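Enquirer: Next come a sequence and a model predicted from it.
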Amino acid sequence: MLVPLPFPGPLDYLAPEPLEPGELVSIPLGKREVVGCVWDKTSTVPSDFAAPPGREIALERLRPVGAKLDVRPLPHSLRRFVDWVAAYTLTPPGLVLAMATRIHLKDAPKPTLGWVRTEAPEGDLRMTPPRRSVLNVASEIPMSTADLSSKSGASSAVIRGLAAAGLLREALIPLIAPFATPDPGYGAPVLSEEQAEAAAHLCRPVRESRFEVTLLEGVTGSGKTEVYLEAVAACLDEGRQVLVLLPEIALSAQWTDRFIRRFGAAPAVWHSDLGQKLRRETWAAISDGSARVLVGARSALFLPFNDLGLVVVDEEHESAFKQEEGVMYHGRDMAVVRARLADAPAILVSATPSLETLANVETGRYRHELLTSRHGGAAMPDVELVDMRHDPPERGLFLSPVLCEAIETTLRAQEQAMLFLNRRGYAPLTLCRACGHRMQCPNCSAWLVEHRARGILTCHHCGHTERLPNSCPECHAENSLVPIGPGIERITEEAKMRFPDAKILVMASDTLGSPAATAEAVRRISDGEVNLIIGTQIVAKGWHFPNLTLVGVVDADLGLGGGDLRAAERTVQLLHQVAGRAGRAERPGRVLLQSYVGEHPVMTALVSNDFQAFMDQESAQRRPGFWPPYGRLAALIISAPDGAKADALAREIALAAPECEGVQVLGPAPAPLAVLRGRHRRRLLLRTVRGIAVQPLLRKWLADIRPAGGARVDVDIDPISFL
């Protein structure tokens, strides 16, 4: 019996009646009742990273199972997936199970009681107008008390009186499926020859119910979504379910509109902003198969699909697919596993594929479909470099004269412009001009970010917030605190000063708090209510704005610093996606990159529009040192309430590090964020050649480590962030 708690494996219980794997039951655990899932006896994970089997328990020590829950059993493919993710990430399987069941096991939707009219005679009951109105409205189709009262105008007391007289009787109101069935033939698009050929290749494994992974790569605006929706249509024709993963829930509004235009019905949606009732309904509809297509965030991988026939990962290169806390997994990689366990094809979609995916294409593990031109004859935008050493902005400002002139020209032409800066708030650093004191988070080794509109300083790592003081807390000098560097609020302030007639919209997580707010922002842009969009990375997420012809990147160098393995790759992907918002219709697009290092390979690749050459260069740099994807990495993050305990545990772990050919251990060293949420952090990095599985090494390495005094060791297989 697997319970959604951090036990190393299933627990043994005594079943008073036969139970099938996947059934959900109530079981005693200590002095409380918890929900457990009847688990499979046979392991379903690869032997190279599976944990050793547990020991047998004597029958007389077993406690009995309680009642079965009135929900469908978890399907076999999901149980195998839970085992696989747990073994791969070195996570207790119960914690993985919790992601599949945590809020959905109780209060499953049930039929409710309503009223139908009987054939009983009215007898001596006096027929008042309210009673007659109820009987006229009631029929053989059950109606709730509220509906019957609303349609008849009578009170609930009148309805109960008619029921007592035998003229109405209770009946179950059948559950109505909350999701309409999409029609694969509803709005079939006219595809170009190149698109139609790619769509045919994507549909073939869907119709054959065969696992295969395909990279669908295409330049921005090439119609990748329309192409993979043909594979979705093929899966609907086969009567199977579809899972589409998006990196950000903000994308769901525009994606859903496109889906409705293609299939005539909305898909089911899954993300953290859904209410509890809708989450339960969606979970149940996925389980019974009535929800045929679901679009969601990475957590949708753990839904109990009745018959999964296709998995799509849109914008597969996005780091947002990586879960950084709790169960640390990469949604893209686990989506491929989920598809394989369901005998379903997987489609990875991107204009700027990750090096990991390109390496799998190179070795033949993944198919590759390429769309080389924009749909409808639109041209790729011209990308130009603004050398800030030669064309600097005015003192205290951040927009160069070249960019300002381009914006003015665009606005005069009744077209839309976009300014991009991947930094929230007003300024990333606030310091005292008198003594040099820097405003720092008390819980983290990070600077506090000024949010001037709200008059606060906040930490973007732990959420600590304090009022912006009038004097320096160190030297007490009055009005001495000054902002250093630009955030998106500061760029908005400058834009309002420079372009007073512009209709400005800010798109950032601070201003768009929900998918509904994002949808409204997209509508305003599409309807031409705004002509200057200022945004963080949310504006790079696949939007289609036909009248947007100019994109200005305020700080193209942001993200290139530090020792992050993937810094250059992520920067070129992000800026390429941002640039791709320009000129997606008949009007040509222009992109201006403000940079102080125009000779950097990232800038060269963007200006020449040669993404492949950059990735080839990146690949050549990583191969010799066996850096991913040509080797394996696992990070050990040691944290403790104080630095001495963190150092002691890190040294203990380092002394026990494995020593063998093809394996290297780096560290321990303080993490770049050495203090996070009040915990002191140290890191070690295990690196191996590609053919060595890191899970057995880690399991053996950490077997005798016993953190104490509040210390903790977290393991991150295939880390993305090195903070």
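Expert: Structure's in. What do you need? Computed from a predicted model, the values in this text were never measured in an experiment.
Enquirer: Going by C-alpha atoms from here, please, whenever you check contacts or count neighbours.
Expert: Noted.
Enquirer: List the residues that contact Met380.
Expert: Each residue near Met380 by Cα atoms under 8 Å, 6 or more residues apart in numbering is listed here: Arg374, Gly580, Gly583, Arg584, Pro588, Gly589.
Enquirer: Also Ala297?
Expert: Contacts of Ala297 by Cα under 8 Å, 6+ apart are Leu245, Leu246, Pro247, Glu248, Ile249, Trp270, His271.
Enquirer: redo that, cut-off 6 Å
Expert: Applying Cα atoms under 6 Å, 6 or more residues apart in numbering to Ala297 gives the contacts Leu245, Leu246, His271.
Enquirer: With neighbour count, distance to Ser150 and secondary structure added, can I get the residues you listed in TSV?
Expert: Listed next are the contacts of Ala297 as TSV, based on neighbours: other Cα atoms under 10 Å; distance: Cα to Cα, whole Å; DSSP: H, G, I helix; E, B strand; the rest coil:
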residue	neighbour count	distance to Ser150	secondary structure
Leu245	28	41	strand
Leu246	27	41	coil
His271	19	34	coil
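Enquirer: Helix, strand, or coil at Val35?
Expert: With DSSP: H, G, I helix; E, B strand; the rest coil as the basis, Val35 sits in strand.
Enquirer: Then Glu356?
Expert: helix.
Enquirer: just to revisit the earlier point, could you export the contacts of Ala297 as CSV, including distance to Glu494?
Expert: Below are the contacts of Ala297 laid out as CSV (distance: Cα to Cα, whole Å):
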residue, distance to Glu494
Leu245, 37
Leu246, 33
His271, 35
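Enquirer: Just name the closest of the residues you listed to Thr536, please.
Expert: Leu246 (17.7 Å; Cα to Cα).
Enquirer: next, the one to line up against it:
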Amino acid sequence: MDRVRLIIFNAALGPLDYRVPPGMAVEPGSVVIAPLGPRQVLGIVWDADRLDGGTEVPASKLRPLLKALPVPPLSTPLRRLIEWTADYYCAPLAAVARMAIGSTAALKGGGTATEYRLTGVEPARLTPQRAAALDALHDEQATIRELAERAGVSEGVLRGMVGAGLLEPVLVDLDRPYPRARIDFAAPDLSPDQQAAADRFSTAVRDGGFQPFLLDGVTGSGKTECYFEAVATAIALGRQVLVLLPEIALTENFLRRFEARFGVPPVLWHSSLKSSERRRAWRAIVSGDAQVIVGARSALFMPYARLGLIVVDEAHEVSFKQDDGVRYNARDVAVVRAKFEGIPVVLASATPALESMQLAEAGVYIKVELAARYGGAELPAIRVVDLRKDQPERQHWIAPPLVRELRDRLDRGEQSLLFLNRRGYAPLTLCRTCGYRFQCPNCTAWLVEHRLSRRLACHHCGHEVPTPEACPECATPDCMVACGPGVERIADEVAERFPSARVAVVTSDTLNSPGKVREFVEAVEGGLVEVIVGTQLVTKGYHFPELTLVGVIDADLGLEGGDLRAGERTYQQIAQVAGRAGRGEKPGEVLIQTRHPEAPVIAALAAGDRDSFYAAEAEARREAGAPPFGRWAAIIVSSEDEAEAREAARAIGGTRPDLPDVLVLGPAPAPMALLRGRYRYRLLLNARRSAEVQRVIRDWLGQLRFPPGVRVAVDIDPYSFV
């Protein structure tokens, strides 16, 4: 090759042609350094016949590549996946390709790095900053910059601690190998149904070829143990396995189960890894040394050397859909990657997405069912508490029937879980004197009171202020009133009713690191927690045998707003949290507090009739032309200038295509009209399945030009309508 076409990681530039200097060997997928003006940039050599280039320039006039980096080229299946993702989700090719380069530091090759850890020395006198660092960095080892971020102090404080002998340097081998998994470490005792499912997955791994499975098993049925047997088969064949989890908080529990089965932990990949861990993991993935990789959605685009199986656990989870940058759904892209790679993929869930169920009914997915819990454990009994009849006391949120059941469990030494999908103490705080409401300056949202941290916080942009002593509007002291409950308020109510009960509040605020998750799991398993009060973070993945009662504080919360999938999400969330009860030998019970017991989703949960709920939901979607029977796409226009955003949205709406199979709604201000300081307008497309929505959008937007401050984002198959 004397000339190549590169994808450059610059959103403003398309593919660029370069000359390959003598002696340099490159091929499609090679990662290279190229000159761009006075700078040096990273690029990926791409198949020239698959990219539109600019003006044909003679090779003699092209600038030469500077260096080919010492990493294997991106494989053909991965390049095709990147192209498909960019095309389907209307995203820049370079933005998708960038996700395959998970660690730019790893591109330089192996080597060593210096990290720091506490020496254990504790001097007689400490500054407040050094004392805070000592408290925060227990058992931590990382670079000075990473330690400073974790401790909340400056790098100068930590460098001073190095000089004082409180921190010591440690030389880390960046390419040290991971321990090898042992497939015979603790082979499980599977039930006949589990064994049949495991055999199907293992056979698919041995045979190779694309086979998409939907593993539909009730909570506690042992889905993980089933696909672990396929993982063992892939390891025995020398192939790599990718397991996608929807949230980092779930990894700790998964790691424990994996290590109990295979003797070693898997390789982790997620955004919270420190830089040396990301570098080590990426290089092990590329070389094939990493056998099993467990990660968040970004792990999907890693350049695996010998991928043999993909598992998407909790495949129904909304968090698999990315809502910024490249707006892709990792569940769906995982199936597409498996197709390009020619390997099996397993989508595992107790409450599959309606789209997955329809594909299984159509025969596109192979459905494998586990209808019973493992070991004879029974599914919990579900009871509805009508809040119109069993009203909680004034300024309380737990209804009398649930209070009685909580008292009963505490008396019996069993554990309970109260679920409310709302962080903080209260969703709204106002002044009782003048009615002033605390609102985020950057978003169309109220500030949420967090009494544990004594802050008012926005859950959309992260804006925080200390809880004021007086109203900022009328200056009245001690006048704040909390409106409505969050999990902290429910925990306070439990403590008020049962002063001796040991309560744990579980949210993304409290379980914000693997260490915190580990502490929580050990405390519950050790009997140190009697009542768990949590958000959706506790609805999945956890197995606590002594937990026999689940109370859903407000089942109607998820049905509010205009979310297309509100009913389905509510069903999934409550069914998942209900599945935490009675997973051991003791029977479980679930109480669902609601003001609308007649709502289809509540009635289906109470009757345990999932099939009728899915059938009714499917019929409603079919009539509305909604997914999976129709197509949705959103166009989101935003700017820091409201008038600029409005005019850009009107320009898009004014040039809308007039097509019989595409309906365009809007533009209109988004429900979240101000988000992170940007004003937002939305247009929504509803199209038939036959419509080429992506081509329509590209042709439509491609003819328009917008001011520099305007951003126009396209969301194919949107999950968020805010």
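Expert: Looks like it came in fine. The shown structure was predicted, so the numbers you read here are calculated from the model rather than taken from an experiment.
Enquirer: ok, back up a step: let me know the closest of the contacts of Met380 of structure 1 to Ala188 of structure 1.
Expert: Arg374 (19.0 Å).
Enquirer: That closest one pairs with which position in structure 2?
Expert: Taking TM-score structural alignment, Arg374 of structure 1 has Arg373 as its aligned residue in structure 2.
Enquirer: how much space between that match and Gly217 of structure 2?
Expert: 8 Å (Cα to Cα, to the nearest Å).
Enquirer: Do a quick rundown of the strands in the stretch 401-550 of structure 1.
Expert: Assigned by DSSP state E, counting those that start in this stretch, the stretch 401-550 of structure 1 shows strands spanning 416-420, 429-432, 449-451, 456-458, 465-467, 481-484, 504-507, 532-535, 548-553.
Enquirer: With the stretch 201-350 of structure 1 instead?
Expert: Counting by DSSP E, counting those that start in this stretch, the strands of the stretch 201-350 of structure 1 are 213-218, 241-245, 268-270, 293-296, 308-314, 346-350.
Enquirer: Now render the ones you listed as a markdown table, adding distance to Leu95 of structure 1.
Expert: Supplementary listing: the strands of the stretch 201-350 of structure 1 in a markdown table, determined by distance: least, Cα to Cα, whole Å:
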| stretch | distance to Leu95 of structure 1 |
| --- | --- |
| strand 213-218 | 28 |
| strand 241-245 | 22 |
| strand 268-270 | 20 |
| strand 293-296 | 20 |
| strand 308-314 | 23 |
| strand 346-350 | 25 |
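Enquirer: Need the winner for burial among the ones you listed.
Expert: strand 308-314 (a mean of 28; mean count of other Cα atoms under 10 Å).
Enquirer: Of the strands of the stretch 401-550 of structure 1, give the one that comes closest to Leu59 of structure 1.
Expert: That would be strand 465-467 among the strands of the stretch 401-550 of structure 1, by Cα to Cα, at 55.1 Å.
Enquirer: Now do that closest one: which elements does it pack against?
Expert: Contacts defined by 3 or more Cα pairs under 6 Å, 6 or more residues apart in numbering; DSSP states H and E place strand 465-467 of structure 1 against strand 456-458.
Enquirer: Show me what the strand it packs on is in contact with.
Expert: Contacts for strand 456-458 of structure 1 (Cα under 6 Å, 6+ apart): Leu448, Val449, Glu450, His464, Thr465, Glu466, Arg467, Leu468.
Enquirer: Can you flag the buried ones in those residues?
Expert: Buried subset of these (neighbour count, 16 or more other Cα atoms under 10 Å): Leu448, Val449, Glu450, Leu468.
Enquirer: Could you tell me how many residues sit around the nearest residue to the second one once chain neighbours are set aside?
Expert: The shortest distance from Val449 of structure 1 to any non-neighbouring residue, by Cα to Cα, 6 or more residues apart in numbering, is to Pro428 (4.6 Å). Applying the criterion other Cα atoms under 10 Å, we find 21 residues in the vicinity of Pro428 of structure 1.
Enquirer: Sweet, I'm off.
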